[in-house]
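1. Fold the following, please.
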Amino acid sequence: MKPEEFYHDGSRDLQRRFGSEQLADHLAHRYVLDELEEGHAEWIRGADAVYVATIDPDGFPECSYKGGLPGFVRVPDLRTLEIPSYDGNGMYRTLGNAAAVRRVGLLFLFPALRAKLRVNGTCEVLTDRDALHPHHGAEAVLRVGVTAVFENCPRYLHDPVTGEHSTHCPRPGHRPPDPDWKLKPEYDGLLPAPRSEQIEDRIQESNR
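-> Predicted coordinates:
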């Protein structure tokens, strides 16, 4: 995806401030897709949860956890997802936002994978019999038209089995290791200076 289509001025300003503009351009060009890959589709078919972000008509955000048995999120094709809505508290905050604004952001975490997958798209809320039929127990279906797909660095994920916190989490007296992706040759010359160096540079600039 073209960086100018993926980033807005707010993101660009922070990228310039923290020296990551070249890295961000590279990631958008190479890793942000406009449809799912087959591997992503298989991940989603095995997922038992998804976090759904929406906005209301006034622009305020909402984030909701949706869970089910593995396979509850259907992937009819690589540009479409279907998320069932089961019986809940009757507030319909997420579905109401989706019906009103029709934009959605999804975050998938996978029990057996050290991976994070983000999916953005348009959406519609369906309640007709044909839409509900493939989703046992659903009272509505959130159908998502995929517009952007990208994996996120998983370094801060904690171990769901042992409960151990990620070794990448900053803490006093601990130097977190570099994530594996930063060691790949494709990132040579693209990574910003370490945060400590950036802070020191700013202190020196402010003292001039």
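
2. drop to CA atoms for contacts and neighbour counts, all remaining ones
-> Will do.

3. Nearest the geometric middle of the chain, what residue?
-> Central residue of the chain (C-alpha atoms, centre = their mean): residue 118, 2.7 Å from the mean position.

4. Walking through the chain, point out its strands one by one.
-> 49-55, 61-67, 74-77, 80-85, 103-109, 116-126, 140-152 (DSSP state E).

5. buried residues in the third one?
-> Read that as strand 74-77. 74, 75 (16 or more other C-alpha atoms under 10 Å).

6. want to put them side by side, so please do this one too:
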Amino acid sequence: MTIRDTVGSVGEHELQREYGTADRAARFYSDQVLAHLNPAMIEFTGRQEMAFIATSDSRGECDSTFRAGAPGFIHVIDPHTLAYPEYRGNGVMASLGNIRENPHVGILMMDFVHDLIGLHVNGSARIVEDPELRATVPDLPDDHSGGRTPERWVVVDVEEAYIHCRKHIPRMKPVTTKRDWGTDDTRRKGGDFFDAKATSRESPRGATADSKVVVPDPAPRRRARRTAAAVEK
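-> Now for the predicted structure:
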């Protein structure tokens, strides 16, 4: 069994063959993809102040969200396990709801300031209440930005960890600013910035399903090719 057989999705490998990148991808899998966090990854995670979290429900409907906190808010429990806190929010529970249906989660941590590098962590997640996790993880951080207290944690069993190269990562400069952590004040949270409250829930005037731009979908062709290949076997 080769690295190509054990890392990546079926779709990845199909496209690598179609576009002629299989050898290049195999080198990346072999050189960069780990099934745990090594010391350099643990150190990097421990100083991050933000992360982007991707989840999907049981039907594959996706959600991407942002999480932030003081350095170390993403806590590495051991090389195979990390946890990030869930604070009081808008009550929608979009990410947690997805995790309840589908445990697969993707985390992207990006250093825009110092190293200009990123770390992907993919794995299987579960929801653990704060007191329960503290009972088993004594060094779980309790010093959170603005005095916020986690209500619960998302514990992730690491399945893949790999680099996001710095080629297109912009350099940013942090500035000191006051943040209203945990506020329920609409204005201080950003208010109705995108004017959604006053926007009709109906489609814009004149916009119908028939007026959408038709983009070619090669999926039927791909399915036909796979079916043909199966018949040949």
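
7. Once you drop chain neighbours, what's closest to the alignment partner in structure 2 of the residue nearest to the centre of structure 1?
-> Under the alignment (TM-score structural alignment), residue 118 of structure 1 maps onto residue 120 of structure 2. Counting by C-alpha to C-alpha, 6 or more residues apart in numbering, residue 120 of structure 2 lies nearest to residue 108, which is 4.7 Å off, once chain neighbours are set aside.

8. and that neighbour, how far is that from residue 151 of structure 2?
-> 22 Å (C-alpha to C-alpha, to the nearest Å).

9. cool, residue 3 of structure 2 as well?
-> For residue 3 of structure 2 relative to residue 151 of structure 2 (C-alpha to C-alpha), the value is 40 Å.

10. returning to that earlier point: which of residue 108 and residue 151 of structure 2 has more neighbours?
-> Legend: neighbour count by other C-alpha atoms under 10 Å for residue 108 of structure 2 and residue 151, higher for residue 108 (19 against 13).

11. Now that that one has come up, it's in contact with residue 51, right?
-> Yes: the criterion here is C-alpha atoms under 8 Å, and residue 108 of structure 2 meets it with residue 51 at 5.6 Å.

12. what's the overlap in contacts for these two?
-> Counting by C-alpha atoms under 8 Å, 6 or more residues apart in numbering, no residue touches both residue 108 of structure 2 and residue 51.

13. Helices of structure 1, start to end?
-> 3-6, 9-18, 21-31, 38-45, 93-101, 129-132, 195-206 (DSSP state H).

14. Would you mind saying which of those helices lies nearest residue 152 of structure 1?
-> Nearest to residue 152 of structure 1 among these is helix 21-31; the distance by C-alpha to C-alpha comes to 9.9 Å.

15. gap between that closest one and the chain center?
-> 16 Å (C-alpha atoms, centre = their mean, to the nearest Å).

16. residues in structure 2 matched by it, start to end?
-> Using TM-score structural alignment, helix 21-31 of structure 1 pairs with 22-32 in structure 2.

17. quick one: buried residues of that stretch?
-> Of all the residues in stretch 22-32 of structure 2, those buried under the rule 16+ other C-alpha under 10 Å are 22, 25, 26, 29.

18. What of stretch 66-84 of structure 2?
-> 67, 69-77, 80-84.

19. returning to that earlier point: and the residue nearest to the centre of structure 1, what is it in contact with?
-> 105, 106, 107, 108, 149, 150, 151, 152.

20. For residue 53 of structure 1, see how far away it is.
-> Distance from residue 118 of structure 1 to residue 53 of structure 1, by C-alpha to C-alpha: 11 Å.

21. what sits in contact with each of those two?
-> Common contacts of residue 118 of structure 1 and residue 53, defined by C-alpha under 8 Å, 6+ apart, comprise 105, 106.

22. ok, so of the buried residues of stretch 22-32 of structure 2, who is nearest residue 168 of structure 2?
-> residue 25 (19.0 Å).

23. still on that earlier bit, so can I have CSV of the buried residues of stretch 22-32 of structure 2 showing distance to residue 136 of structure 2?
-> Formatted as CSV, those follow (distance: C-alpha to C-alpha, whole Å):
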residue, distance to residue 136 of structure 2
22, 43
25, 39
26, 39
29, 34
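
24. how about the strands of structure 1, which one is nearest residue 162 of structure 1?
-> Short answer: strand 103-109, nearest of the strands of structure 1 by C-alpha to C-alpha, at 16.5 Å.

25. angle of the closest one against strand 49-55?
-> For strand 103-109 of structure 1 against strand 49-55, the angle by axes from the mean of the first three to the mean of the last three C-alpha atoms, to 10 degrees is 160 degrees.

26. Go through strand 103-109 of structure 1 and flag the buried ones.
-> Buried-residue list, strand 103-109 of structure 1, by 16+ other C-alpha under 10 Å: 103, 104, 105, 106, 107, 108, 109.

27. now stretch 55-65 of structure 2
-> Residues of stretch 55-65 of structure 2 classed as buried by neighbour count (16+ other C-alpha under 10 Å): 55, 56, 57.

28. what's the distance between residue 104 of structure 2 and residue 125 of structure 2?
-> 6 Å.

29. Residue 84 of structure 2 now?
-> 10 Å.

30. Give the residues shared as contacts by those two.
-> By C-alpha under 8 Å, 6+ apart, the residues touching both residue 84 of structure 2 and residue 125 are 154, 155.

31. Not counting its own residues, what contacts stretch 36-46 of structure 2?
-> 71-76, 79-80, 109, 119, 158-161.

32. Tell me how far it lies from the chain's centre.
-> Counting by C-alpha atoms, centre = their mean, stretch 36-46 of structure 2 comes out at 17 Å from the chain centroid.
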